[in-house]
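Novice: No letters, just coordinates:
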């Protein structure tokens, strides 16, 4: 099914950001996903974050692979650049695009099937290279586009819509990212826009690879009783690491102090979530404690959410490659291809 363009209607009283753009200017085509799909809520959060950060849509590169999740890029920032790659290859295509034009802001959208099965090696090396991009992993535990088979992120014991239980151990993208040295690791829930928007803003502002694992229920194949990726299960088992907020200009991010171990939070849709606070000494800059926290939550049957780890001093891909400050797309052809004599001199260095 092809996407349908939204009518360019702009209400005269609509609020504008620093660029004079309304939030409608950050939207894309009308979604063709199932009604209630968590991916559409992720799209709304990306739209909100881009508008609040004053991102120039024409300076954004939207990258995706294959699957329901990879249709998301059609639904935001219609005036931006975009590339829909083959299954699992979005990270390497984004690496190449970022190498050629470092001036763009890259947003990669993928799913658990696209990222953790055929694309697992691609994801691993994008983390290793610390490609300067935001990687949104819309995680629903199934292959929704091909009728609900378990994906590599399905939890042991999670029930399929047909009543079958998954018996294989899942790949946790958060633990994977922490292990491979990712410099920004977060997890959120598609139904918690209040938490998700500031995390996306922080990820977009991070220098390096920022991965956000978003539990995004599939209403057609994985939102039933017994599923561990459903709306009900996630709301009942979510544990927020720290209250997340994003303040631009690198100002300090503060957390409201409270003595309550369990807080009841009313969501934007009226539902309530009970969140257990972590220890007061939780440090999102400590990779080992972040890993231990996620594992401890798993052992209790809980889902760790929030900004779990960040390293603001890591080198990104261009630092390692020592590329010029000017994007390669702006470098004159004569410098990019100086001729055979320059190649001969270069080869002499390796003899």
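Specialist: Looks like it arrived, so ask away. This is a predicted model, so every value here is computed, not measured.
Novice: Every contact and neighbour count from this point should use C-alpha atoms.
Specialist: Will do.
Novice: which residues touch residue 198?
Specialist: For residue 198, the residues meeting the contact criterion (CA atoms under 8 Å, 6 or more residues apart in numbering) are 49, 244-246.
Novice: And residue 172, by the same measure?
Specialist: The neighbours of residue 172, taking CA under 8 Å, 6+ apart as the test, are residue 153.
Novice: State the distance from it to residue 321.
Specialist: Taken as CA to CA, to the nearest Å, the spacing of residue 172 relative to residue 321 amounts to 29 Å.
Novice: Residue 176 now?
Specialist: The spacing between residue 176 and residue 321, counted by CA to CA, is 24 Å.
Novice: More neighbours: which of the two?
Specialist: The neighbour count for residue 176 versus residue 321, taken as other CA atoms under 10 Å, is higher for residue 176 (18 against 10).
Novice: Which secondary structure elements does the helix or strand where that one lies sit against?
Specialist: Element membership for residue 176 (DSSP states H and E) is helix 173-180. Counting contacts by 3 or more CA pairs under 8 Å, 6 or more residues apart in numbering; DSSP states H and E, helix 173-180 is packed against helix 120-129, strand 184-189, strand 209-215, helix 287-299.
Novice: Minimum distance to residue 79: which of the ones you listed has it?
Specialist: Among these, the nearest to residue 79 by CA to CA is strand 209-215 (23.1 Å).
Novice: how about the residue positioned nearest the centre of the chain, secondary structure?
Specialist: Among the residues of the chain, residue 136 comes closest to the average C-alpha position under CA atoms, centre = their mean, at 1.8 Å. Assigned state for residue 136: strand (three-state reduction, DSSP: H, G, I helix; E, B strand; the rest coil).
Novice: That one and residue 112 touch, don't they?
Specialist: No. At 10.2 Å, residue 136 and residue 112 do not qualify as touching, with contact defined as CA atoms under 8 Å.
Novice: in the stretch 251-351 of the chain, which spans are strands?
Specialist: For the stretch 251-351 of the chain, the strands identified by DSSP state E, counting those that start in this stretch occupy 262-266, 272-276, 303-310, in order along the chain.
Novice: of all the helices and strands packed on helix 173-180, which lies closest to residue 88?
Specialist: The stretch from those with the least distance to residue 88 (CA to CA) is helix 120-129; that distance is 7.0 Å.
Novice: second one coming, line it up with the first:
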């Protein structure tokens, strides 16, 4: 058996606006368990970047520790990458973003890396509104350490160890909304048609964008007692609506006139085209979304789709008024204010 990934691609493979095929956005052969939901999310990231015609060398993929944090090796092999220590991806990404604001930052984390050891850093990343996409591959267990319940496991949910979880779960979407995130979504690794547009919208959003993606662990948490299994999520998934990201230069077409239509314009001119049934939640209202999430939780449903959007949010650079030029393009003359300014500043503090 060969573990080398074939380099053969069909000579007539589809190309994007840059002339690239999907092969330009792929990575190494996955070593995760066969059928792992994380691989499906990796494939959705590849599709999203390909369809948006992003230049791979202008993308930085960041991660921490865990099964999820291994996945950046499996996509965007031509992009920058940094695999940090457990739970510390937010601070590393913050530093990188401050140094070079021109890159697209895609952070990959897990429910342990985010909701446990990395919770403190995650919360400050959200409130600072760092311009990045933060994808949580949420399987409810610690897969690398043999399947203990994570902080996102639902009460009564049982992994293959067979012991139901006794503690209340953390809802990362509710937390991100309450902390002011302007783009919050939840999806399922097995729902590519929903996940790809969500990733595209998150990339185009100005500021912090969270996608909490339920991703079943086929080894430790895909049994009948788990609320993170493929079967349970498919049976209990309720979508807020079908939608797509429509590039600004393309015509917006409503497929079904009977549905309510709302176009939300983002900062770069792109539009998220929503198709929602009457009476659905107001994604612009935090209170409405938080209430809908709690109602879904009480009824045993997983509310998926674009949950909250604030297209007027300001990212960290706009909040603190940083230089338009990335720090890594500046030399000593740009960065050193000079002795006169330094003395004046020191005097102002005396």
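Specialist: Sure, I can see it. Bear in mind the structure is a predicted one, so any value in this text is a computation, not a measurement.
Novice: TM-score of the superposition?
Specialist: The TM-score (TM-score structural alignment, normalised by the length of the second structure) is 0.91; 331 aligned residues with a CA RMSD of 1.8 Å.
Novice: looking at the helices and strands packed on helix 173-180 of the first structure, which is closest to residue 99 of the first structure?
Specialist: Ranking those by proximity to residue 99 of the first structure (CA to CA) places helix 120-129 first, at 11.3 Å.
Novice: how big is the offset of the closest one relative to the second structure?
Specialist: When the second structure is superposed, helix 120-129 of the first structure averages 0.5 Å from its matched positions, counting by mean CA distance after the TM-score superposition for the first structure.
Novice: Which stretch of the second structure lines up against that helix?
Specialist: Residues 119-128 of the second structure are where helix 120-129 of the first structure lands when matched by TM-score structural alignment.
Novice: Go ahead and list the helix or strand containing residue 41 of the first structure.
Specialist: Taking DSSP H and E as the criterion, the element that holds residue 41 of the first structure is helix 38-52.
Novice: mean deviation of that helix from the second structure?
Specialist: Here the mean offset of helix 38-52 of the first structure against the second structure after fitting is 0.2 Å, by mean CA distance after the TM-score superposition for the first structure.
Novice: Report the inter-axis angle for that helix versus strand 184-189.
Specialist: What separates the directions of helix 38-52 of the first structure and strand 184-189 is an angle of 130 degrees, with axes from the mean of the first three to the mean of the last three CA atoms, to 10 degrees.
Novice: Which other helices and strands does helix 38-52 of the first structure contact?
Specialist: Other elements packing on helix 38-52 of the first structure under the criterion 3+ CA pairs under 8 Å, 6+ apart are helix 193-205.
Novice: Figure out how far the helix it packs on is from the centre of its chain.
Specialist: Between the centre of helix 193-205 of the first structure and the centre of its host chain there is 10 Å, according to CA atoms, centre = their mean, to the nearest Å.
Novice: Ok, stretch 26-36 of the first structure next?
Specialist: A distance of 18 Å separates the centroid of the chain from that of stretch 26-36 of the first structure, by CA atoms, centre = their mean.
Novice: Kindly report the same for stretch 49-56 of the second structure.
Specialist: When C-alpha coordinates are averaged (CA atoms, centre = their mean), stretch 49-56 of the second structure and its chain have centres 16 Å apart.
Novice: Buried residues, the match of helix 120-129 of the first structure. List them.
Specialist: For stretch 119-128 of the second structure, a neighbour-count test (16 or more other CA atoms under 10 Å) marks 119, 121-123, 125-128 as buried.
Novice: what's it in contact with?
Specialist: Under the contact criterion CA under 8 Å, 6+ apart, stretch 119-128 of the second structure has outside partners 87-88, 90-91, 94, 113-114, 176, 179-181, 208, 315-316.
Novice: Throw these into JSON lines and include neighbour count and distance to residue 19 of the second structure, thanks.
Specialist: Putting these into JSON lines (neighbours: other CA atoms under 10 Å; distance: CA to CA, whole Å) gives the following:
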{"residue": "87", "neighbour count": "24", "distance to residue 19 of the second structure": "37"}
{"residue": "88", "neighbour count": "21", "distance to residue 19 of the second structure": "36"}
{"residue": "90", "neighbour count": "27", "distance to residue 19 of the second structure": "33"}
{"residue": "91", "neighbour count": "16", "distance to residue 19 of the second structure": "35"}
{"residue": "94", "neighbour count": "19", "distance to residue 19 of the second structure": "32"}
{"residue": "113", "neighbour count": "28", "distance to residue 19 of the second structure": "36"}
{"residue": "114", "neighbour count": "28", "distance to residue 19 of the second structure": "36"}
{"residue": "176", "neighbour count": "23", "distance to residue 19 of the second structure": "37"}
{"residue": "179", "neighbour count": "16", "distance to residue 19 of the second structure": "40"}
{"residue": "180", "neighbour count": "18", "distance to residue 19 of the second structure": "38"}
{"residue": "181", "neighbour count": "26", "distance to residue 19 of the second structure": "34"}
{"residue": "208", "neighbour count": "27", "distance to residue 19 of the second structure": "29"}
{"residue": "315", "neighbour count": "20", "distance to residue 19 of the second structure": "31"}
{"residue": "316", "neighbour count": "22", "distance to residue 19 of the second structure": "33"}
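Novice: Other residues contacting stretch 146-154 of the second structure?
Specialist: 111-112, 115-116, 138, 140-142, 159-161, 165, 167-171, 220-221, 227-228.
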